[in-house]
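# this is a predicted model, with the sequence first.
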Amino acid sequence: MLLLRGVQQEVGSSVPLTDLIARHLGIKASEILERLVLRKSVNVIEKRSVRFAYNVALRLSSEAHERAIVKRWRHFHALQKLHQGGARRPERTIGPAAAAAEATNGLNWSSVAADLATPSPPPFSPRRRNKVESSSPDAITVHEVDLYEASEPFSPFISPPLPAAIAARSLRPLIIGSGPAGLFCAYVLAKNGLRPVVIDQGSECSKRRKDVFAFWHGNRLNCWSNAAFGEGGAGTFSDGKLTSRNRSDVTDFVLRTYVELGCAESCLYESKAHVGTDVLYNVVPEFRKRLQQLGVTFLFDTQVTQLHIQPSAPTFRPSHSGGHSQPAPSYLPAAFSPLRDAGVIAAAPDHEVSQCSDSSRSPRHFTGVRVRWRRDGSDGGRRDGDGLTSEAVYGECDIVSDLCVVACGHSSHSTYRTLHEGGVKMTPKDWTMGLRLQMPQSTLNRVVYGKHADVPEIGAAVWRYARAHPADGRGVYSFCMCPGGTIVNSSHGDGCVAVNGMSYSTRSSSYANSAVVVQTKTHDVARYWGKSEDECSGMDALAYQQHWERAAFHAGGSDYSIPAQRLGDYLSGNPSKGLPKGLVFGQCTPTDLNGCLPDFITTALHHALRGLLRSHSRDGLFADDTLLTGIESRTSAPLRVLRHGTSFESCNTQGLFPCGEGAGYSGGIVSSAVDGVNTAMALLKTLVQRRALDG
């Protein structure tokens, strides 16, 4: 097959892309037997020229024809280089180096030299960056032509396969969290013969959706089931971007899986693939059904409250007759039945189970968890730190296992506390905090696309911003930009308020929104708590984040309303008495946002926002009545659960595998899913090695 990189087609072209490519290559369109789009993006070179940029693979009628086209491309590419080198005599290019190049690339350098006398430009002209080479809408440019070799697709099976005997005598792995990392980890483990148990504090998707929208419409915040906790993770109520900076065979596997589950096929090749919350509502439950068919058990409305860590590995093995020494609780939700039948559930004892909580002690082995489940009809309370008030009706039990993947989200403060109490090593890391602002989408389209603003094929325009604050060099940039979307209240309890952006698949809202965030360093956390960076712990970083989220909670009226302000009032330091028109899911309270973030962030934001007002004073993208909401603090986890680089296992707890965004190793849906796949493969290899040693 042929590979064409950097194919650029003018927006509004009336000629099909295949015909344009054939015309450019000097062949007939009928000779192209197959066309595969590998990458597609929108390239805005100038407002007067908006182009689609493609990487395309073509299958022609014969391989010989494909090789001939590549040879001809290389010939004229070399000719172009000679033209750019100035008026040199042709014989200067014919020497030992040129002869070697001719032998390597199959180029006829004598012919290249002769063509220098030809005044007409070569038919293949590499595009020049940031320059429009043709104003005709029915013309394309091609950056490179080469032969295409498709790589082998990623296989989710380890090699050699996991022996059936090992799978049969292994305890069921536990996975904390049903976000992308947890779901894809469970998928790979199940494909290899294990039957993992996925535990999530939130509810399954349909119930979770009702809980979230009830809160947004003014009802009680459900501290167990909300925009942060539940099936699909926080990404279910977001912009639903399926993008990744690093494209690999695992990334392709993740994207293919999403397409199989119901996402559009364009997600495989669009550079900024977008799904939308309304599509994820259906995709996530479909994924759960597939996993359940593979033997995966899901425990929703179930919170892990304690890790059991002992100085020796567990000797218990599952038995069909139920071999645990302690009886199971008298009442268990129906979802727990497979675990009760396997004999891996025990009633939680009245006394505290002794455990090895000293993080410096070695060895430390994971042996199980204690979970607390929420019974039907309980909302977990509203204002309690853990969401477990006297209104909550719950039960608890112990689950025995020797393998656990911690794939919680970055909002799972209770899981962080459980890990800390269990002595699992964590460390602070850099992240960002800021505010989320709203802008009119039609104005943004006009600013970015110019005369092409109303062309439906290019979709809603995206706004980007990145600067370094002149005072201290901190990065100030846009984050999680949501074209045609809405601002949402993503609070989960703990007396903390945070916002996010969300959009549906059509991105048809009249407003766009984006966070503007500032880098927050580990030394900022240490300085705030009066410690050195070496003394600063992961829980210090979490407490720092919570401090500012609680400041936003109080600024909004201490009822989980979103604190909001006009941009002009924010810059002048005056509390807003009213709010401009906008689209926000959740109750808003006009207030002053200046006290909701550290001084260094507020100073950097003021500088950036004043600059935006100046630069967009004529086009109207930003104005004094631009809506600001706060705070945007969940850009990533403020800490990292330490793990080994190759085995992905906790640095000080055997059998525990930190994974995904909550553990500090990814950011976004796709990268979290990729980390879930990689963690599962590492766990399987570790399992085979240890079972082999056990005999």
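Received the coordinates, thanks.
# for the rest of this, base every contact and every neighbour count on C-alpha atoms.
Noted.
# so what's the closest residue to Pro440 other than its chain neighbours up against?
Spatial nearest neighbour of Pro440, excluding adjacent residues (CA to CA, 6 or more residues apart in numbering): Tyr511 at 4.6 Å. Contact analysis of Tyr511 by CA atoms under 8 Å, 6 or more residues apart in numbering lists Gln438, Met439, Pro440, Gln441, Ser442, Pro483, Gly484, Gly485, Thr486, Gly582, Leu583.
# if we go to 10 Å?
438-444, 482-487, 582-584 (CA atoms under 10 Å, 6 or more residues apart in numbering).
# same question, Ile140
Here Ile140 is in contact with 6-10, 13, 17, 20-21, 23-24, 51-53, 127, 133-134 (CA under 10 Å, 6+ apart).
# try it again with 7 Å
Counting by CA atoms under 7 Å, 6 or more residues apart in numbering, Ile140 touches Val7, Gln8, Gln9, Leu20.
# against that first model, consider the following:
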Amino acid sequence: MSTRFVDIEALEVPLKAVAKLPIQSIDHHLEPWIARACRIPESDVVRYLIDRRSLDARGKPDLRFVYNLRAEVREDSPVNEVPGISVRTTPPPLDHSLATLPLAESLPLHPIIVGAGPAGQMAAYLLALHGCKPLVIDRGRDADTRTADLEKFHTTRDLDPESNYLFGEGGAGTYSDGKLYTRVKDRRMRFLLEAFVAARAPRHILWRHHPHIGSDILPHMCKHLRKQIEQWGGSFRWQAAVQDVVVENGRCSGIELTNGERISAPLVLIAPGHSARDLITTLMRRGVEHKAKGFQLGCRIEHDQRVIDMGQYGCLPGRDLPKHLLGAAEYNLVSRPPPHAKADHVTTFCMCPGGEIIAATSDRGQLSTNGMSRYARASSFANAGLIVNQAVEREGDGMAGFDLIERLERAAFAAGGGDYTCPAQGATAFMRSEDGPAVGSSSYRLGVRPGRIDRILPPATVTALREALKFFDRVIPGFLTKGTLVGVETRISSPVRFERNPETLASSLPGLYLAGEGAGYAGGIVSAGLDGLRLAETILTGKPALRER
């Protein structure tokens, strides 16, 4: 049967129209709506591929899924071409694939990748795909052992500095909800997501507007990525902390572990994560060119998930619409006060619907928070970071930023009682500079106790947060009056960025590449993974791989 392709934009599906259908996901049953939009018989729709799905809640509680998709229909089908519906006479072009790169004549064999987070993982993935057989070294442990270590931490409160929510297979992203949206526009995005799907991530991450994987699925996905890299000839080594690079004749020729062992390699790619401050500091003191950059800090806010659902949807999942159709509501808020308010901008960060707050620390005697959600997002709590840009000491080397972060984390640890209990303050009490009443229940598994968050954070940050809370409460009623501030949020971005040679994307030390969040080039799973892919592509082709739409 001959067919042709139809591009459809902004196809609307009202949730009320599908609420009672005996299906788990409308994504796989769109033929009636495609036929209606094109004014053709449903039987003429052969198949379709979703490019994107988003939720339109502007008319809440009248919610609608909005699709951009590509349908394949019978060639003789009389498609009604109107704005938003266009017929292609030829198949759409295939996406660019990193699997078919124009490779350089000589490829590095057994390069070393330091760090098994998203940047290191994806750099190793692409290098292994093209036969380079990388060795991936990480100071932490594999996903299964790491999970057991975290359970032990929750039971004993004895933090393992090398195996925690930040260090180990998958990096900090393994326990961060697995949100896969970013402002970065890059043609490599499809390759990244397809690699995740091949590693058992949910297939719908390829098209949903705000996709997420879930912190219960992410460890398994990371293991499957590792197994694929190993099948292509790569190898992994755990519990191997790197303390320095080896330099010979002005070039990086390998690494040195904390036990004194040296490992040689044709090149080294370090993706340290923003918590590997010891290694980052060593590279800075070695003279690898770097500069101070803007970074963010703040605190985490927690609500009853129903407050967010009503504010965003105007209805409740499970009561007004089936939960399998409409999950826990999320938000992405920005406060931009007028100049007379003399307050900085505030952005919500790593919002976790149906999630929990975790102890995102790798240092004894220090405490920072983050959030995560499992795939089902079924917790009764919602949480998000409230973060504020910090002033940058342009002439400094970034150490002042690290020092500030450490001071705040030590203050939060002490305010919680010194056992990883987290200080918490009602948002209303925070506004009034009061102790306030004892906070209620929290998703933070190690417990909360009353604490003055307004006395821990820098004064300018407190001022910005107070302005933001008033504004956010107008957007989502109850955001201020029913919110609780929990701990301090400091492990968001690095205060340092290492310079790159524009021709090779290497650092100022030839043979050494620096990637991801710790290098100052990313801020999340997707942007870090893309940065690792760009560096690997550069190594493979000999040409700088820039961000391209």
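Looks like it came in fine. Keep in mind it's a predicted model, so treat the numbers as computed, not measured.
# care to give me the TM-score?
After superposition, the two chains reach a TM-score of 0.90 (TM-score structural alignment, normalised by the length of structure 2), with 524 aligned residues with a CA RMSD of 2.3 Å.
# can you find the partner of the residue nearest to Pro440 of structure 1 in structure 2?
With TM-score structural alignment as the criterion, Tyr511 of structure 1 lines up with Phe381 in structure 2.
# ok, that match to Leu333 of structure 2 distance?
18 Å (CA to CA, to the nearest Å).
# all helices of the stretch 251-400 of structure 2, in order?
277-285, 305-313, 399-415 (DSSP state H, counting those that start in this stretch).
# same thing with the stretch 501-650 of structure 1?
Using DSSP H, counting those that start in this stretch, helices in the stretch 501-650 of structure 1 cover 522-528, 538-555, 567-572, 599-615.
# buried sites along the first one?
Taking 16 or more other CA atoms under 10 Å as the basis for neighbour counts, the residues of helix 522-528 of structure 1 that come out buried are Thr522, His523, Asp524, Val525, Ala526.
# same check, this time on the third one
The neighbour-count check on helix 567-572 of structure 1 (16+ other CA under 10 Å) flags Leu567, Gly568, Asp569, Tyr570, Leu571 as buried.
# please state the offset of it from the chain centre?
32 Å (CA atoms, centre = their mean, to the nearest Å).
# and it against structure 2, how far off on average?
Mean deviation of helix 567-572 of structure 1 relative to structure 2 after superposition (mean CA distance after the TM-score superposition for structure 1): 2.4 Å.
# greatest separation within the buried residues of helix 522-528 of structure 1: which pair is it?
Thr522 and Ala526 (6.3 Å; CA to CA).
# what residues are shared contacts of the two?
Glu533.
# after superposing, tell me the mean distance of the biggest strand by length in structure 1 to structure 2.
Using DSSP state E, we find that the single longest strand of structure 1 is strand 32-46. Taking mean CA distance after the TM-score superposition for structure 1, the mean distance separating strand 32-46 of structure 1 from the aligned residues in structure 2 is 1.1 Å.
# returning to what we had before: give me whichever of the helices of the stretch 251-400 of structure 2 is most buried.
Comparing the helices of the stretch 251-400 of structure 2 by mean neighbour count (mean count of other CA atoms under 10 Å), helix 305-313 comes out on top with a mean of 21.
# now that helix: which residue numbers in structure 1?
Mapped onto structure 1 using TM-score structural alignment, helix 305-313 of structure 2 covers residues 441-449.
# the matching stretch vs structure 2, mean deviation?
Mean for stretch 441-449 of structure 1 is 1.6 Å (mean CA distance after the TM-score superposition for structure 1).
# only the buried residues of the lengthiest helix in structure 1, if you could.
Counting by DSSP state H, the longest helix found in structure 1 is helix 669-694. By neighbour count on 16+ other CA under 10 Å, the buried set for helix 669-694 of structure 1 is 669-688.
# kindly report the same for stretch 472-491 of structure 2.
For stretch 472-491 of structure 2, by 16+ other CA under 10 Å, it's 472-473, 476-480, 483-491.
# much appreciated, bye for now.
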